[in-house]
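Asks: Here's a sequence, model it:
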Amino acid sequence: MKRSRLPLTALRSFEAAGRLMSFTRAAEELCISQAAISRQVRELEVLLDRPLFDRGHRSVKLTQEGAKLLDVVTASFDAMSDGLADVERGKGPDTVNINAEPSFAACFLTPHLSDFQRSHPDIDVRVESESGLAEFRHNEDVVAIRHGLTKTSWPRSESRHLMDVQMTPCLSPRLLEGRALPQRPIDLLDFPLLYEDSRDMWRSWFERTGVSSDVYPRGPIYTDEGMTLQAALRGQGVALLEERFAREYLASGLLIRPFQQTLPFGAFFIVVRGFETLAPAAHDFLEWLSESVRSRDAH
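Replies: Got it, this is the predicted structure:
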């Protein structure tokens, strides 16, 4: 097909639908209607005279020809995106775009990011907080921080281990209200517990310390560790917090760590589209981030 006849709009819709395996999500990403995605993909299929998707009632699946075309189109859009990014670099201050898990953004980046900015005043930092799959679909360097319980890699990207996660119980002195500090892990069952996502993490910690119980204290269930940390600081209950995230609060006396037992809970990873193609500013940030984690391991 001649370059002048390339159906770029239809190819963009096809690429998004194939990469996300969803016409609905493709429409959300491209800010157009699902009907427009469906129409443009259908026009591309008519032009090529072959189906690119097998359409089910609530799902779509690439055909063999569709999968082959997707590989080519995705690589082509990525190459164009990289080319545009190269042209844009050099305009104004360098910017590092960080897309971090909510817990990491709230409990590590927010308290410590000013250290990076003091040492790199010529680099702007933009932080987004989300836990979904990082797609790296913009003309910019994105450094994603993702947690994996067992997962160590993500599609269409490169990953590097940042830090293991060790969860430990912490509580505010305000929670005791004249009561004695718990002496045994089972004593924590007499206090309200703060839960993250579900009660499973606390159950695993208790089992690791030899405590088996069918009944756990009632307490709010938060969606991320940043909220459990804030609730713990206000004396609302005992939280399981990552050791590094809690360290400065423990050192200042705002939190107490009644027991040393920890629960291994996966790891955080640096995830990027490609380490070799990152801009110098992103490399500076990664160097600072890794050193910042190592320095807190040493204390």
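Asks: When you work out contacts or count neighbours from here on, use the C-alpha atoms and nothing else.
Replies: OK.
Asks: Skip ahead from the longest helix seen in the chain and say which helix or strand is next.
Replies: Counting residues, the longest helix found in the chain (DSSP state H) is helix 64-88. Using DSSP states H and E, the helix or strand that follows helix 64-88 in sequence is strand 94-100.
Asks: Packing partners of that following strand?
Replies: strand 123-129, strand 142-148, helix 280-297 (3 or more C-alpha pairs under 8 Å, 6 or more residues apart in numbering; DSSP states H and E).
Asks: mind listing what's buried in the longest one?
Replies: Of the residues in helix 280-297, 281, 282, 283, 285, 286, 288, 289, 292 count as buried by neighbour count, 16 or more other C-alpha atoms under 10 Å.
Asks: do stretch 178-190 as well
Replies: By neighbour count with 16+ other C-alpha under 10 Å, stretch 178-190 contains the buried residues 185, 188, 189.
Asks: gap between the two ends of it?
Replies: Counting by C-alpha to C-alpha, to the nearest Å, the length from the leading to the trailing residue of stretch 178-190 is 14 Å.
Asks: Mind listing residues that contact that stretch?
Replies: The set of residues external to stretch 178-190 that reach it, using C-alpha atoms under 8 Å, 6 or more residues apart in numbering, is 206, 209, 211, 216, 217, 238, 258, 259.
Asks: List buried residues within those.
Replies: Neighbour-count burial (16+ other C-alpha under 10 Å) is assigned, among those, to 206, 238, 258.
Asks: Those residues in strands, which ones?
Replies: In strands, judged by DSSP state E, the following of these are found: residue 238.
Asks: Please produce CSV containing the buried ones among the contacts of stretch 178-190, extended by distance to residue 55.
Replies: Listed next are those as CSV, based on distance: C-alpha to C-alpha, whole Å:
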residue, distance to residue 55
206, 47
238, 49
258, 56
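Asks: now, among the buried ones among the contacts of stretch 178-190, which is nearest to residue 141?
Replies: residue 238 (38.6 Å; C-alpha to C-alpha).
Asks: Surely the closest one and residue 193 touch.
Replies: Yes: in terms of C-alpha atoms under 8 Å, residue 238 counts as a neighbour of residue 193; the distance is 4.8 Å.
Asks: Proceed likewise with the subsequent sequence, for comparison:
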Amino acid sequence: MSRSTLPLRALAAFEAAARLESFRAAAQELALTPSAVSHQVRILEARLGLRLFNRVGRGVVLSPDGAELFGRIGGSFDALAEAVETAARRGRRARRPEVVRLRTPPSLAGSWLLPRLPAFLAGHPEIDIRVHADLRLATEGGTRFEGDGAELAIWYGDHAPAAAAPLLAETIQPLCAPSLAARCDLRGPRDLLALPLIVTRDNRVSWEGWFRRQGVALDEAFAGTLQLDPSHVAIEAAVKGLGVVLESDVLAEDALAGGRLVAPFPGLGVSWTAYWLDIAPGAAARPSVATVRAWLLDSAARPAGDARPVTDMAATASPPSPSRSGPARP
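Replies: As a prediction, the model looks like this:
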């Protein structure tokens, strides 16, 4: 039998049915109906003049002739699948990835974005995300996009540009190492006055403001503050037991999840929508930009630690929400 007359469709149906020992399972794999698989097997049997399957009850088993044929062609289908996948990988490598530029406050880039990037990049090798961690991008009164080619930007503040969508809410609250909380027997907000308090310059909530909310005055019991910037440096200092930091649960997500930080007074935080995702004019028409934007919104909506597979989410992107520009976070 010449190559030009090989019944490839019938052979594929036979190979799947023999390997899976079921016409129904073969039909599911090949996206056919069981009757279509059965029809292709009958065509092959007619071409060969052999019975390839015997019916046993409601199922089928290979006949001796069918078993011999399967043994000879099964490896060939495996080799074909491997050859096609090898070619596909070479094709993916040959395609130049599409560049998507994202501007973000530095602490959010290091604490929230970078831990999530590997899964996205593994699922989207065709996209090259370039992250520009720059505090200046979101300063109050700054321009939305400064001609650097960025398609997406994450803003921090009470407000954001009109094209931006809410991305992340945060809760700012006292955080400290578990050993410090246990050693000092923290029973109420006033107990914090006896401990070093770590301050970050551009935090939306100051220690003075937080104590005022709790009805605590900064009197002679106040031990003083230690200023550390940016936020991820202050958080790491708290992890090492240098003091108590008043910080965001978004930026401290990894340390909280890993038990390296605890919130001694979890009900006394200040919550608000803090981060906004902006998109440059006209950039939404690029599928790669839409995919990255949808991934960021989807990641923000998931509980911390949710590691569902990354897929093309451009079609699920939420529409932008109107808002106004505002201050930055380090």
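Asks: Quick TM-score on the pair, please.
Replies: Structural agreement between the two chains, given as a TM-score (TM-score structural alignment, normalised by the length of the first structure), stands at 0.60; 205 aligned residues with a C-alpha RMSD of 2.8 Å.
Asks: What is the longest helix of the first structure packed up against?
Replies: Under the contact definition 3+ C-alpha pairs under 8 Å, 6+ apart, helix 64-88 of the first structure sits against helix 8-20.
Asks: Please spell out which residues along the helix it packs on are buried.
Replies: Residues 10, 11, 12, 13, 14, 15, 16, 17, 18, 19 are the ones in helix 8-20 of the first structure that count as buried (16+ other C-alpha under 10 Å).
Asks: go on, stretch 206-214 of the second structure?
Replies: By neighbour count with 16+ other C-alpha under 10 Å, stretch 206-214 of the second structure contains the buried residues 206, 207, 210, 211.
Asks: Pull up the aligned stretch in the first structure for that stretch.
Replies: Using TM-score structural alignment, stretch 206-214 of the second structure lines up with residues 201-209 of the first structure.
Asks: now stretch 67-80 of the second structure
Replies: When stretch 67-80 of the second structure is compared against the first structure (TM-score structural alignment), none of its residues find a partner.
Asks: Quick check: buried residues in that stretch?
Replies: Residues 69, 70, 74 are the ones in stretch 67-80 of the second structure that count as buried (16+ other C-alpha under 10 Å).
Asks: and the last one, what is it in contact with?
Replies: Looking back up the chat, that one is residue 74 of the second structure. When contacts are counted by C-alpha under 8 Å, 6+ apart, residue 74 of the second structure touches residue 15.
Asks: so is it in a helix, a strand, or just coil?
Replies: Secondary structure, DSSP: H, G, I helix; E, B strand; the rest coil: residue 74 of the second structure is helix.
Asks: swap in the first one?
Replies: Reduced to three states with three-state DSSP, the structure at residue 69 of the second structure is helix.
Asks: same thing with residue 150 of the first structure?
Replies: Classification of residue 150 of the first structure using three-state DSSP returns coil.
Asks: Pretty sure it sits against residue 266.
Replies: Yes: using C-alpha under 8 Å, residue 150 of the first structure is in contact with residue 266, at 6.1 Å.
Asks: Of those two, which one has the most company?
Replies: Ranked by neighbour count (other C-alpha atoms under 10 Å), residue 150 of the first structure and residue 266 place residue 266 first, with 17 against 9.
Asks: In a helix, residue 108 of the second structure, correct?
Replies: Yes: under three-state DSSP, residue 108 of the second structure falls within a helix.
Asks: how many neighbours does the aligned residue in the first structure for it have?
Replies: With TM-score structural alignment defining the correspondence, residue 108 of the second structure maps onto residue 104 in the first structure. Neighbours of residue 104 of the first structure under the rule other C-alpha under 10 Å: 22.
Asks: isn't residue 40 of the first structure right up against residue 8?
Replies: No: here residue 40 of the first structure lies out of contact with residue 8, judged by C-alpha under 8 Å, at a distance of 10.1 Å.
Asks: quick one: the helices in the stretch 151-300 of the second structure?
Replies: Along the stretch 151-300 of the second structure, counting by DSSP state H, counting those that start in this stretch, helices occupy 178-184, 207-213, 231-239, 253-257, 287-301.
Asks: quick one: the last one to strand 127-133, angle?
Replies: Taking axes from the mean of the first three to the mean of the last three C-alpha atoms, to 10 degrees, helix 287-301 of the second structure and strand 127-133 form an angle of 60 degrees between their directions.
Asks: In the first structure, what range does helix 287-301 of the second structure match?
Replies: Correspondence between helix 287-301 of the second structure and the first structure is established over residues 280-294, with TM-score structural alignment as the criterion.
Asks: on that earlier part again, as CSV, the helices of the stretch 151-300 of the second structure with distance to residue 96 of the second structure would be great.
Replies: Supplementary listing: the helices of the stretch 151-300 of the second structure in CSV, determined by distance: least, C-alpha to C-alpha, whole Å:
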stretch, distance to residue 96 of the second structure
helix 178-184, 48
helix 207-213, 49
helix 231-239, 34
helix 253-257, 33
helix 287-301, 13
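Asks: For residue 134 of the second structure, which of those helices is the nearest?
Replies: helix 231-239 (13.6 Å).
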